[in-house]
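Engineer: structure here, sequence nowhere to be found:
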């Protein structure tokens, strides 16, 4: 499915939408009009027979969606029933109002801000809403084309969204859900990166075969990535397209081979970022338990993953240093604590590293990032950008923990352990 791209920046899209690139002053097919049957390529790539007749609802398209779908099927090696219709909007308000309940910009989890992810609005022409689309779980395809959309953009968007439609019809997205354990931030990131990366990869293959010389899909996401400041939440979210595409392109030569990626996906953000096979660099052993006193209650855990570490540090130390510090990630465990009498949550984030050198580099980089965000007194930082305090604990040579939250929580929480076994105790 697709994703929302907002003009001024908070492109936090923990939703099921993808945009591939689409705009065009289009020929009027009329509301509810149908496309002219075209031809579909056979297994040898030549033309024979009629393409599926896909109805265009609400707006109009320059291209025949049936022909585009048939060609995407050929490139991907799939054989599913075509969608009956494509719904087209030419205003962003209508498009966003059309989305299913729950799809849209989400509220950013507080921990993301506390950990250092940049959230300020961004002004950039590359982030203007130009094209967008989504596919629902039932296979309904919807796209948005603003008045400046070109035929090439329209082609990218249709091919991208039809790839998502095929993924749903062939249960490939559901297959990834089954292969990726849990509902953690890391597993959600990896899953979405593979769904989007496969769509970008397939769309590029479609363009190379049927529209040679036109812009590919993948450079558009690189442009978006470069338009955000380092460590912006938009970079983290858009990174799923960039890193997902890079992983898929490294692992397979053709969209027809993507079945192996769906069946044997990377399990961690580390494997995704570094193009590792699922069996390589397994997460290290990390056991974390917590004991709360009368004032706090443990309210949840999460695993953030190497991509989150990278982008959380980047806004304060730069992209390259953040990437170096995040490399060597072994495992992590985020624990959330809420005050009994109400108020903001506090957090303990425990990170285990492949070796002492990686742990040391991360800790030094984290200290530099916290120094950039606030003043330290007796080992505790007051972070002016998130109304929170922070303190680092070196649990052992390969394990680092950082407490974020109220000054009372940070001052009275004890973190101890060794050999990747960590205990958190709040007074």
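Structural biologist: On my side now, so go ahead. The structure displayed is predicted, hence computed values, not measured ones.
Engineer: switch to C-alpha atoms for all contacts and neighbour counts from now on
Structural biologist: Noted.
Engineer: quick check: closest non-adjacent residue to residue 415.
Structural biologist: Closest residue to residue 415 apart from its sequence neighbours, by C-alpha to C-alpha, 6 or more residues apart in numbering: residue 424 at 4.7 Å.
Engineer: could you measure the one you found against residue 380, distance?
Structural biologist: Distance of residue 424 to residue 380, computed by C-alpha to C-alpha, to the nearest Å: 17 Å.
Engineer: what does residue 374 give?
Structural biologist: Taken as C-alpha to C-alpha, the span from residue 374 to residue 380 is 10 Å.
Engineer: equivalent analysis for residue 363, please.
Structural biologist: With C-alpha to C-alpha as the criterion, residue 363 and residue 380 are 14 Å apart.
Engineer: again, but for residue 335
Structural biologist: 19 Å.
Engineer: with residue 229 instead?
Structural biologist: 27 Å.
Engineer: and what of residue 69?
Structural biologist: Applying C-alpha to C-alpha to residue 69 and residue 380 gives a distance of 57 Å.
Engineer: neighbour count for these two, which is higher?
Structural biologist: residue 69 (26 against 19; other C-alpha atoms under 10 Å).
Engineer: and the nearest residue to the more buried one once chain neighbours are set aside, how many neighbours?
Structural biologist: Distances taken as C-alpha to C-alpha, 6+ apart put residue 162 closest to residue 69, at 6.3 Å, once the chain neighbours are dropped. Residue 162 has 29 neighbours, counted by other C-alpha under 10 Å.
Engineer: you'd agree residue 162 is up against residue 74?
Structural biologist: No - counting by C-alpha atoms under 8 Å, residue 74 is not a contact partner of residue 162; they are 11.9 Å apart.
Engineer: shared neighbours of the two, anything?
Structural biologist: Residues touching both residue 162 and residue 74 (C-alpha atoms under 8 Å, 6 or more residues apart in numbering): there are none.
Engineer: in this structure, which helix is the longest?
Structural biologist: Looking across the chain with DSSP state H, the single longest helix is helix 185-210.
Engineer: what angle sits between the helix or strand following it and helix 185-210?
Structural biologist: As assigned by DSSP states H and E, the chain's next helix or strand after helix 185-210 is helix 218-227. Here helix 218-227 runs at an angle of 140 degrees relative to helix 185-210 (axes from the mean of the first three to the mean of the last three C-alpha atoms, to 10 degrees).
Engineer: this is the other structure I want to compare:
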């Protein structure tokens, strides 16, 4: 595919991004150099894990939530006011292929278009309903580094609730259609992605991060803006129209809190991104301002700081040319504060993980290879993280020690050293590499070496 789907909805216990599957992480797919995917745990066939957010939505909206999400306004009337969602919906011609929707899509798209200040935007041409077996996405295995730090795939791949692969088509999993309220919530989310396509939001967000494009940090950040915007508008839609569906942000947050590290990593862009967008946008008609001036690091995203206010600190990581391990510079990556927080939260309470990741300033992860006596290639990884100050580096060291001690038996060798006041190097992978690796230098330049 020339364009990997960009979106999914989150009303069910599955949730994914960009045609994403519950068992896939945007970080994991980043190595392929394509659009990010998100992860959850479950599938579109699964029942909603926690329906309690439905009640909260009805209370906040000030009305009882009608089953199926439709309100009288959802159907166009002969006296529809020009420019109103009902009048706009009357002018749409959106085909539905592969089945029937339990709620009309034209009013949903019109509402989202008006809500986001884009009443003249062109709707998609069609909604394509697909069977669950045609919506399967995901990975059976994560890249080695992710597995070594605790991010591993669950039990098989999942299925996407829905996705938008182009502005002309919204593809929906037939399993979602069992509940009209969930369907309406999902369609509201996907409508935001259609508008993002129409308005060129993806192009505007390309290469806007403070770190190199294609890195884990850059992809998580971009996914958080794209999916966070859609999820935030989805929540606003559910509340405004009294839709009988869970609060998507609350439901995803609860799912992440009880999920695996892989699930947390996949859901984090939705939850953190939605909260950031909600804090920043006072009027949904100004949503595009987030695409025009997005956060440049996940540190800014997490701490609600102005774009560009937290520039990455200088950091160069070099290979000791005299040792027996060679750096594979093509596998260089940067994992930002969000990734670091999620990894620590795999073994630590959320507050402890957040404190350990706080103050992230920059990071470089390199793979090192060495040919053994038997001709096999052993691999080890050096993850060098520079913090804003020595106190943050110390807090990370303490959190890392607790994280290391809490890891299950057989999780693999890990070790950390501190080459400078603000910098910590973490070694994982081959036991010989982890045991012999060293890091020396200054906060801005570190050299890594290891004995054979």
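Structural biologist: Structure received. Owing to the predicted nature of the structure, the values given are computational and were not obtained by experimental measurement.
Engineer: the longest strand in structure 1 is where?
Structural biologist: Scanning structure 1 for the strand with the most residues, using DSSP state E, yields strand 329-339.
Engineer: which stretch of structure 2 lines up against it?
Structural biologist: Matched against structure 2 by TM-score structural alignment, strand 329-339 of structure 1 falls on residues 360-370.
Engineer: tell me which residues of stretch 436-446 of structure 2 come out buried.
Structural biologist: Of all the residues in stretch 436-446 of structure 2, those buried under the rule 16 or more other C-alpha atoms under 10 Å are 437, 438, 439, 440, 443, 445, 446.
Engineer: among these, which two are most distant?
Structural biologist: In these, two members sit farther apart than any others by C-alpha to C-alpha. They are 437 and 443, at 17.9 Å.
Engineer: who are the contact partners of residue 129 of structure 2?
Structural biologist: By C-alpha under 8 Å, 6+ apart, the residues touching residue 129 of structure 2 are 96, 97, 98, 99, 100, 171, 172, 173, 174.
Engineer: again with residue 337 of structure 1
Structural biologist: So residue 337 of structure 1 contacts 296, 297, 298, 299, 300, 345, 346, 347 (C-alpha under 8 Å, 6+ apart).
Engineer: got the contact list for residue 140 of structure 1?
Structural biologist: Residue 140 of structure 1 neighbours (C-alpha under 8 Å, 6+ apart): 83, 85, 86.
Engineer: ok, now with 6 Å
Structural biologist: With contact set as C-alpha atoms under 6 Å, 6 or more residues apart in numbering, residue 140 of structure 1 has no partners.
Engineer: alignment lookup: it to structure 2.
Structural biologist: So, by TM-score structural alignment, residue 140 of structure 1 is matched to residue 169.
Engineer: what's the distance between that match and residue 163 of structure 2?
Structural biologist: 9 Å.
Engineer: what's the answer for residue 303 of structure 2, then?
Structural biologist: Counting by C-alpha to C-alpha, the gap from residue 303 of structure 2 to residue 163 of structure 2 is 29 Å.
Engineer: show me which of those two is the more surrounded one.
Structural biologist: Taking neighbours as other C-alpha under 10 Å, residue 303 of structure 2 and residue 163 compare with residue 163 leading, 30 against 11.
Engineer: sec struct for that one, please.
Structural biologist: strand (DSSP: H, G, I helix; E, B strand; the rest coil).
Engineer: roughly how far apart are it and residue 288 of structure 2?
Structural biologist: 21 Å.
Engineer: residue 26 of structure 2 too?
Structural biologist: Noted for residue 26 of structure 2: a distance of 23 Å to residue 288 of structure 2, by C-alpha to C-alpha.
Engineer: these two: which is more packed in?
Structural biologist: More crowded of residue 26 of structure 2 and residue 288, by other C-alpha under 10 Å: residue 26, with 28 against 18.
Engineer: residue 38 is in contact with that one, correct?
Structural biologist: Yes - between residue 26 of structure 2 and residue 38 there is a contact at 4.8 Å, judged by C-alpha atoms under 6 Å.
Engineer: what residues in structure 2 pair up with stretch 196-208 of structure 1?
Structural biologist: Going by TM-score structural alignment: stretch 196-208 of structure 1 matches residues 227-239.
Engineer: how much does that stretch stray from structure 1?
Structural biologist: With mean C-alpha distance after the TM-score superposition for structure 1, stretch 227-239 of structure 2 departs from structure 1 by a mean of 1.6 Å once superposed.
Engineer: does residue 68 of structure 2 sit in a helix or strand, and which one?
Structural biologist: Here residue 68 of structure 2 is assigned to no helix or strand, by DSSP H and E.
Engineer: same check, this time on residue 415 of structure 1
Structural biologist: Residue 415 of structure 1 belongs to strand 413-418, assigned by DSSP H and E.
Engineer: quick one: residues contacting the equivalent of residue 150 of structure 2 over in structure 1.
Structural biologist: Matched by TM-score structural alignment, residue 150 of structure 2 corresponds to residue 116 in structure 1. For residue 116 of structure 1, the contacting residues are residue 312, by C-alpha under 6 Å, 6+ apart.
Engineer: among the contacts of residue 337 of structure 1, who's most crowded?
Structural biologist: Of all those, the highest neighbour tally under other C-alpha under 10 Å goes to residue 346, namely 26 neighbours.
Engineer: once you drop chain neighbours, what's closest to that one?
Structural biologist: Using C-alpha to C-alpha, 6+ apart, the closest residue to residue 346 of structure 1 is residue 405 (4.1 Å).
Engineer: since that was my last question, I'll sign off now.
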